[in-house]
Structure formats: structure tokens, C-alpha cells
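>>> Here is a sequence together with a model predicted from it:
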Amino acid sequence: MARRSGRLSPLSRTFEPTGAGLSLFDALIEARAKYGAKKPILEDQERNPLTYTDLIRGAFALGRKIAGMTARGEHVGILLPSSSAVVVTFFALHAFGRTPTMLNFTAGIRNLKAACELAGVKRVLTSHRFVEQGKLHDLIDALETVAEVTYLEDVREKIGLADKLFAAAAGAFPKNFRAETKPSDPGVILFTSGSFGAPRGVVLTQANLIANVNQIAEHIPLDPSWVMFNPLPTFHCFGLTGGALLPILKGMKAFEYPSPLHVKQIPPLIKDTCASILFATDTFLNQYARSAERDELSGLQFIVCGAEKVREETHNLIRDRFGDVPVLEGYGATEAAPVIAVNKPTDNRRGTVGGLLPGIETRLEPVEGIPGGGRLYVRGANIMAGYLTLGGVIEAPPDGWHDTGDVVDITEDGWIKILGRVKRFAKVGGEMVSLTAAEDIATAVWPNSRHAVIAMPDAKKGERLVLVTDRRDADSTPLVAHAQAIGAPELAVPRKIIKVTEVPVLGTGKTDYVAIQRMAEADGLRAA
């Protein structure tokens, strides 16, 4: 058994979260009272801004219809892109005591059906337009075998005068009309990304989500006049909490965009919307920076990146093309609602994922064969209720501690540097080797390409490293040379290389290691 060696983040001793006793819908009502009922708070590519009152009325009008098809406490699936519609639908379910269950439409038919079965989803809300544009007919056909699919356009057509009058009255006196729920009740069901295996159902309480919003706002001062531009999907916790709940509950306009893949459309829209903050991943940000005109990103206050490591090349590209726009790398997990740490505009330390948010306790446990740092466990008000199991049982984290599976080092002032995931280490010739460090070597040699390193069984050395890359002329010689130049062990250099047209990624922008492992196995390790 590894020896426990934990410490409390200094900030966690003094942090007192505001709104700790509120439900999510009541937090929305309080935000309206604080920032103004007529303040535009939500917009999407249709360019039809909604005020706080518009959002609340829309939630009551839509929610009343959905309530007629569902039961109190029911897990209702949402299959929608980032948009005003997904936010209104999210709060519509909360207004009537239903639990939003966010479905990842990029996860594939098998994973989506499994998610619905795991969460007991009987009804899925989507839209005709989204299904048509995304060519998701096969997906819908498969979902209809496990749940009833309801289209929001059809629901809206049935909203009559009585519903509108109800919504108007509820908008004026929302606390008299909304379903009463507790902060400890489920706020959302999400599914982990599946980067390293099958996705798991995560139950986040309403208190978890509100706590993380408050932790972020305590860590980085936010201006209610700012605009948050979010192209990340709300089925991912980064897109939901950071891109939707954070701005709306803290008085900033949330601009929701349906796909991070629209590289040419997004930069001019960032300028046109006068966006202040952009949420992205390294992969997407790098593409936006290459596509954008010089004045299209320069108006941003800062950019927040998560889900994958931010490359030096991306930092430098933003600096050189757009001036003093900090790229703040952050770190989180769906189980933490999701943000655990993030850099600050006034204290941005490259190579780290930032400082711990206030209110988060940490514990490091030594990992055999890996010197320095330790396996990170976290505990706090933002940590999930637990994993969902078949039958609806929630498996809570032991004593509130969530095992991140990451090996990290933490400075005395609470800044985190990720050394790798426990699963992302290989034992080569008896030595523990970081697959992340091996990827860093490839990235340093070929910064404009995408790389992934996996471990495969080896009869002589136990395991061997395999580089999967879209660099067509990739060869191990420059990798060895770079490793020698920086003093890295030669064991960290992949000798087997598989060249591909495109390195698989998930819908969130993360590298899809499951697909890559299958690819390598199917390839039979035909290496360069």
C-alpha cells in the first residue's frame, strides 16, 4: 500500500463559497436580480440575444411541455450542440425538477446507447435541424431502440397561449413556479471522455456545479461586461460549466457556437461578437490562430485551454500574431465539475496547468518507479456525488477523495505540473518511462504535426514505445538526437513509428488513445 502524503491547499482554508445553499435554477434567478433582468446574457450564431428574463421565461415555457412527457426526477437526455437552445433546455429541465443527461453525439452508436441504458434515459431531446445538418439519422435510429426521441421544433409548435401566459407569470415570479430542489440533488449527468477506455457516467450535484463556478470566479476576477465565446460542446464538462454556467451565473454574456471544427468561421465571429474570453483546446486554438487575421483574436482578454497540453508552439504563435493575449492552461476532470487548477492572466506559468482553485484539498501518493510528485487525489465542494452504475446506484468517492489517475508535482504555493497519467507510463527494460514525455520529444522535433505515443508488449523489454504520427517523413534519428540534447533517457525515444493520415481525436479535441491502440494492433506494428 502506497504511503499517504497529503496537504491542504492554502487557499482552501479561507474559501467560503457564495450561493452554497442554492439550487441551480435559484442561482439563475439570483444572477438576474444581481446583474439586471434585461441584461443580454445568451447568444448563438442565430444572433438573437436573450436576456435573463428571456432565458427564464423560455425555460418555463419549454419545461412545461417537457414536464408533460416526463416524470419528476427523471434523467432526460439532451442531444444538442452548443447553442442558446441547449442552455434553455438545460434550465427548462431544472425548472421542473428533471435531470439533464448530456449525450455525446461524437461518441458513436455503441457508446451512446450504453450511456442511455446506464442513466436510465427514456426520452432524448434533440432537433430536426441538428440531425439534418450533422447527418445523424443512423444515430437517431439506434437511439430510438432504447429511448423515445423528441424534437424541440415539434415541442415549440405546441406551445400555446396558456403556456405563454404561464411563462410570463413564472418569469415575473419564478420562485413561486419552479420546482423546489435541493443543492444536493443531481445537477447533471455527464460521461467521461473515454480517452483511455469506456466512458463512465458521472453524477454532479447542483452544489458541485455552483461551487466550481464560484471557485473559478474567486481564482480569476471576472468582469460582467465581458463576453465568453464557447465553441466547445456542452456534453463535455469544460464546455458546460466554463462555457455556459460560469458566464451566465456571473453576469457575462455567453456566446455559444455549435462546433469547434469551423476553423475559418470562428475567428471573424470572435471579433464580431467583441469576445473577451475564448474557451478552446490546444488543437483547435492552434488552428484558429493560423486561420485568423491579426485583428480577429487580438481583442481577447485571455484564452483558456483545457483537455490537452498546450504546446509551446501554440503559446508562441498566439504571442507573435496577436500580441499580449495570455493563453491560460488549466486542468480538470469531469468528476471535479471540472476545473481543479488554472493559470491566471496575472500569473501565467508555462509548463504548468495553473494554481489550485480555492477550496480544493489535495493528496499525493507515491507511485512505484516514478521519482518526484505523486498520484493526485482531490477533495472539495466541486467533487462529484459519484459514478452512476446500472440500476441507478451512485458509487461515491471514498471519503470524498477523487483519484484523478494523474501523476503531478505541486509547488508550495499550489501550482500544478502534470508529469503524466498513471496509465500513461510504460515499463521498458525495468524502467518507468512517461509516454507523455515521449510525445513531448516528438512535438519538439516536429511542432506542426500531431503525435501520440502508446506502449505495446515486448518479449524482451516488457513494453516498447510506439509513435503514431501524421508526419510523413518521421524517423527515429532526430528523436534520438533531441533526447540526447535535452538529457532525456534514450528509453523515452520510440523506435517504432506508424505514419497515419490523421491521428484520431475525440469530439472534445483530446487524443483518442483507445482508437490509436486498436489502430496499432490492427496495423500489426508495421513500423517505419
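Sure, I can see it. Numbers count the residues shown, from 1 in each chain.
>>> Going by C-alpha atoms from here, please, whenever you check contacts or count neighbours.
Noted.
>>> Now do the helices in the stretch 301-450 of the chain.
312-322, 435-445 (DSSP state H, counting those that start in this stretch).
>>> actually the stretch 1-150 of the chain, sorry about that
Using DSSP H, counting those that start in this stretch, helices in the stretch 1-150 of the chain cover 24-35, 52-67, 84-95, 109-119, 128-134, 137-143.
>>> hang on, the earlier thing: turn the helices of the stretch 301-450 of the chain into CSV, columns for mean neighbour count and distance to residue 483.
Below are the helices of the stretch 301-450 of the chain laid out as CSV (neighbours: other Cα atoms under 10 Å; distance: least, Cα to Cα, whole Å):
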stretch, mean neighbour count, distance to residue 483
helix 312-322, 17, 17
helix 435-445, 21, 7
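>>> I'd like those helices as CSV, with distance to residue 349 appended.
Output for the helices of the stretch 301-450 of the chain, formatted as CSV (distance: least, Cα to Cα, whole Å):
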stretch, distance to residue 349
helix 312-322, 11
helix 435-445, 18
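>>> Residue 492 is nearest to which of these?
helix 435-445 (5.2 Å; Cα to Cα).
>>> The structure to be compared is supplied as follows:
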Amino acid sequence: MPLLSALLADADRADFVVTPDQKVGRDDLLGWAAGLAAQLTGARIVAVHAAPGLPTVVAVTAALLAGVPIVPIPPDAGELERAHILTDSGAELILSDDPGAAGSSAVPVRRISGVRPGSVPPEPDPGLPALVLYTSGTTGAPKGVVLSRAALAADLDALAAAWQWTAGDTLVHGLPLYHVHGLVLGVLGPLRIGSRLIHTGRPTPEAYAANPGTMYFGVPTVWSRIAGAPTAARALRDARLLVSGSAALPVPVFDALAGLTGQAPIERYGMTETLITVSARADGERRAGHVGLPLDGIHTRIVDEVGDPLPDDGVSIGLLQVCGPTLLDGYLRTGGVRPAELIDGWYPTGDVATIGPDGWHRIVGRASTDLIKSGGYRIGAGEVEDALLLHPAVHEAAVVGTPHLDLGEQVTAFVVADPVTPEELITFVAERLATHKRPRTVHLVTSLPRNAMGKIQKKRLLDG
């Protein structure tokens, strides 16, 4: 089956893709993309200036039709980041209508008259690379993650089954078009499944409320803002699915959305290297603080520091490993792709998690920042953060382990809150969790550092 099977096989559909200033039918999109694809013949790899909007959708579609791997470049990338991505990937062309962003190597994303929807190249081999997505670079310069066409197809099909996602759906989101969430799920999903796509440009509560749909995608920051705008939240009551990902959804936001919209949101888990691997189901339970069950074809396990498996008892905290057809091919390196370092076929995610007897997963966080070893105890930062967020004065909380002479590490919290004392918050947590899990230090701050996807950057807190 072609990667963009619905785009290639379905009958024409007006307003197939809608953005704030443009809309295009299925036949027009295919013809536009086919004309651009013809200009990419012979290219080894191309970059896309991934600004939100229809030109990015067309550019990505064209490169996939041509069988040329795509490197999305964030529109707000700094000069050094942009130069690194272009140099490291070896991209020969930049698809963009912005000469200032693309320079002399730009290929405009303009319509080519006279190209019909049937004028598309043969379907490329499914094992070929489709995307090179650069990681955030928290452990050095960003790395190019190579994802095959087969991996993308397997993940989208598994999500379609889990979410009962069909051509009858209308997907609404305003997420960036250079990450797995916004690009793979939010653009390639509709092109493969056939659902209508409305991209709102920006993911504001007002934009989501103004665009009726059956599915909405957002990150926790988006959902938090929607939960804080009750009128906008209630406008989503007719939706079938509210999907949250890219970071843990705070339990108070989960509960607020359920109350305002009449349904609990769906949470899912994944990363650039594995795509989406775990999710709640459309027709199943939606459990606050948990991300659900492995998708079809995906296997997971948790292990200790020496690699021994830990039990699925809902209590043991271990290093999460996954395997299945959605894993990356490897990392882009000069002259080729360096395979990922798997452990007997398992990909070490770097995340820590618990798995319950019923298979439900709870992500504790990153092993480097969210697993705190204090006085012989293993403490998950997320559990302490959830307890802090139950306090009526607390708006945001981030918990990390900091050095302690006696305990090895101590639980330290950074909190955005209305007037409250650190002592009150320490006592509040101690009354709800085991004593050893209470923060020993609470820093009251005005904001927490976040990246473009809304994830709290705990390394910046640790670096002071």
C-alpha cells in the first residue's frame, strides 16, 4: 500500500486541507505536489522550511511522492541550528517560498499548471528513508533521526486502529510541522487515512473552538490553556477524541478537560526515534497520569540498571525499552546512516516507567532527570509533581534530584504558584505521599523553562 494511500486512491474531496489563509481539494493537492515532485528528480535529500501552512504540506507531500527524504527545518531555528541541520544532513535543496529562509538553493512551492493528479512517480520502496527529524540536542548537537516509509506507515495504521481513525474524521490542530506529533500524525495521518485536515496556524483555544472537528491534537500547554478557557473547551464537546502528547498531561488539566468537554482526553507516548508506541484506545478506558497500552505490533518492557527485567506490577520503576516496526533506521552520519544501538533488538528510550498488571503504562520521565535516587529509595519526579499540582495555589511544578551529602540526591521542586510558602507545600506533599518523597527544598519561581513543544527543560533548572 502506498504511504500516502488515501491521497492517491480516494475520490476528490473539496477542502481536503484547510489553513487560515488557504484551502485545497484532494485532486488539487495531488496535482500541485506532483508538479513539485517532478522538480526533485535526482535529489538525494531535501530540506523543507516548515512554517505552518499549506506550502509545507505541499512540499512534504511532493518529496514523499518523489521518494526523496525530507529534512524539516523549524521556521524559528536560529542561525547556528539551521546551519547545523543543513550541513549535517547534506540537503541539496530547500523547498520554500521565503527566499530569506532558503537562499540561493530555494525551490519555490508554487503551483505548476497543467499537472494532473495521475502524474505521480511510481511508489518508492517502503524500506527507503522518508524523514530525517533532528532531535532537540539535549546531549549535544541535534542528531538526524532517519525514519523509513515503512515505519511511518506501520505507526499510522496502528494509531488508526487504536483511535478508530477513519476518512470520516476531521482532524484539527495547530502544532508545529517539524515534529512527529504535528507532521507525522497531524499531516501524514490524514494523507494516509483520508480524514480532512484543518491546521489552525496557531494552537490557541479560540482557534480550536472556531473549527469544528472530530479529533483535536494538542500538547499539555495547549490543553492547559483550553482548560483555562471554559467557553472554548465546551465548544469541543462534539469531538470524538482529544489527543494529548509530547509531554505528560497534568492530572488537574486531564480532570478539567473531562469536566468541560464531557470526555477524558486520550494520552499517548512516543519519541522521535520510535514514533508513537503506547496509547489509550478510543473505545477503552482513559486513565489520568497514564499513557495506555502498546499499539499493535509494539512490545515494551522495563529493566533495571544492569538490564534485568522488572515485573509489571505497577510499582517497580524501570528503564523503558521498546521494539517493533516503528523504530528508526538509525542516525544520519556523513556518508550514510549509523544504525541505532539496540539491546537484543530493544530500543532503550532513556525514559523511566511503570507497567501495571493490566499492561497500562505510566511514564515517570527521563532517566537523567526524573528518576531520583534518595536515601536508597527510587522516586519518580512525576508522582511528586502530581501531588504538588493538587494544591490550589500551584499552577506549575517541576521536580528534580539535586546533590545531597547524606541522601545522594534530594527531592527539589520548582513551583509557579499564587502566594504560598515552601513549608506549606512540603507539608502538603508529605501528607499525601510517603515521607521520603516530599520535597526537601521548594523554589518559588515565576515561570519554568520550556521548549517549542511545551516540555519543561529540567536540565536548565539543574544548571541553574
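The structure has been received and is ready for your questions. Quantities reported herein were computed from a predicted structural model and do not represent experimental measurements.
>>> TM-score for the pair, please.
The TM-score (TM-score structural alignment, normalised by the length of the second structure) is 0.88; 455 aligned residues with a Cα RMSD of 2.8 Å.
>>> tell me the contacts of residue 435 of the second structure?
By Cα atoms under 8 Å, 6 or more residues apart in numbering, the contact set of residue 435 of the second structure is empty.
>>> ok, residue 375 of the first structure - contacts?
For residue 375 of the first structure, counting by Cα under 8 Å, 6+ apart, the contacting residues are 363, 364, 365, 366, 367, 403, 404, 405, 406, 407, 408, 422.
>>> nearest spatial neighbour of it, skipping sequence neighbours?
Excluding its sequence neighbours, the residue lying closest to residue 375 of the first structure (Cα to Cα, 6 or more residues apart in numbering) is residue 407, at 4.4 Å.
>>> what residue of the second structure takes the place of that neighbour?
The alignment partner of residue 407 of the first structure in the second structure, by TM-score structural alignment, is residue 352.
>>> can I assume that match is in contact with residue 366?
Yes: judged on Cα atoms under 8 Å, residue 352 of the second structure makes contact with residue 366 at a distance of 5.9 Å.
>>> Between the two, which is the more surrounded one?
residue 352 (24 against 18; other Cα atoms under 10 Å).
>>> re earlier: quick one: closest of the helices of the stretch 1-150 of the first structure to residue 460 of the first structure.
Checking the helices of the stretch 1-150 of the first structure against residue 460 of the first structure by Cα to Cα gives helix 109-119 as the closest, at 36.3 Å.
>>> For residue 273 of the second structure, see how far away the aligned residue in the second structure for residue 341 of the first structure is.
With TM-score structural alignment as the criterion, residue 341 of the first structure lines up with residue 279 in the second structure. Applying Cα to Cα, to the nearest Å, the value for residue 279 of the second structure to residue 273 of the second structure is 16 Å.
>>> Same check on residue 210 of the second structure?
Relative to residue 273 of the second structure, and taking Cα to Cα, residue 210 of the second structure is found at 34 Å.
>>> who has more neighbours, the two?
residue 273 (23 against 13).
>>> Without its sequence neighbours, what residue ends up closest to the more buried one?
That would be residue 328: by Cα to Cα, 6+ apart, it lies 5.1 Å from residue 273 of the second structure.
>>> count of residues packed around the aligned partner of that neighbour in the first structure?
Under the alignment (TM-score structural alignment), residue 328 of the second structure maps onto residue 384 of the first structure. Neighbour count of residue 384 of the first structure, defined by other Cα under 10 Å: 28.
>>> and if you look at residue 127 of the first structure?
Residue 127 of the first structure has 19 nearby residues by other Cα under 10 Å.
>>> Just to check, it is in contact with residue 155?
No: counting by Cα under 8 Å, residue 127 of the first structure does not reach residue 155; the two are 9.8 Å apart.
>>> And the top helix by length along the second structure against the first structure, how far off on average?
Ranked by residue count, the top helix of the second structure under DSSP state H comes out as helix 149-163. With mean Cα distance after the TM-score superposition for the first structure, helix 149-163 of the second structure departs from the first structure by a mean of 0.8 Å once superposed.
>>> Can you show me the strands along the stretch 51-200 of the second structure?
70-73, 93-95, 106-107, 129-134, 144-148, 170-173, 196-199 (DSSP state E, counting those that start in this stretch).
>>> and residue 265 of the second structure, which of those is closest to it?
In terms of Cα to Cα, the element of those nearest to residue 265 of the second structure is strand 170-173, at 14.5 Å.
>>> In the first structure, what range does the closest one match?
Mapped onto the first structure using TM-score structural alignment, strand 170-173 of the second structure spans residues 227-230.
>>> For that stretch, give me the average deviation versus the second structure.
Mean deviation for stretch 227-230 of the first structure: 0.8 Å (mean Cα distance after the TM-score superposition for the first structure).
>>> Next, the residues that contact that stretch from outside, please.
With Cα under 8 Å, 6+ apart as the test, stretch 227-230 of the first structure has contacts from 82, 239, 243-244, 247, 252-257, 270, 273-280.
>>> Could you measure from residue 211 of the second structure over to residue 123 of the second structure?
Relative to residue 123 of the second structure, and taking Cα to Cα, residue 211 of the second structure is found at 34 Å.
>>> out of the two, which sits in the busier spot?
residue 211 (17 against 14).
>>> what residues are up against the more buried one?
Going by Cα under 8 Å, 6+ apart, the list of residues near residue 211 of the second structure reads 172, 198.
>>> and the gap between it and residue 282 of the second structure?
Residue 211 of the second structure sits 21 Å away from residue 282 of the second structure, going by Cα to Cα.
>>> Kindly report the same for residue 247 of the second structure.
Distance from residue 247 of the second structure to residue 282 of the second structure, counting by Cα to Cα: 20 Å.
>>> for residue 464 of the second structure, same thing?
Using Cα to Cα, residue 464 of the second structure is found at 41 Å from residue 282 of the second structure.
>>> Can you pick out the residue with more neighbours from the two?
residue 282 (20 against 6).
>>> close enough to count as contact, that one and residue 215?
No: counting by Cα under 8 Å, residue 282 of the second structure does not reach residue 215; the two are 10.8 Å apart.
>>> who touches both of these two?
residue 241.
>>> can you tell me how far residue 40 of the second structure sits from residue 100 of the second structure?
From residue 40 of the second structure to residue 100 of the second structure the distance is 21 Å (Cα to Cα).
>>> between these two, who's got more neighbours?
The residue with more neighbours, out of residue 40 of the second structure and residue 100, is residue 40; 20 against 9, by other Cα under 10 Å.
>>> residues contacting the closest residue to that one other than its chain neighbours?
Excluding its sequence neighbours, the residue lying closest to residue 40 of the second structure (Cα to Cα, 6+ apart) is residue 66, at 6.7 Å. By Cα under 8 Å, 6+ apart, residue 66 of the second structure lies in contact with 37, 38, 40, 41, 120, 121, 124.
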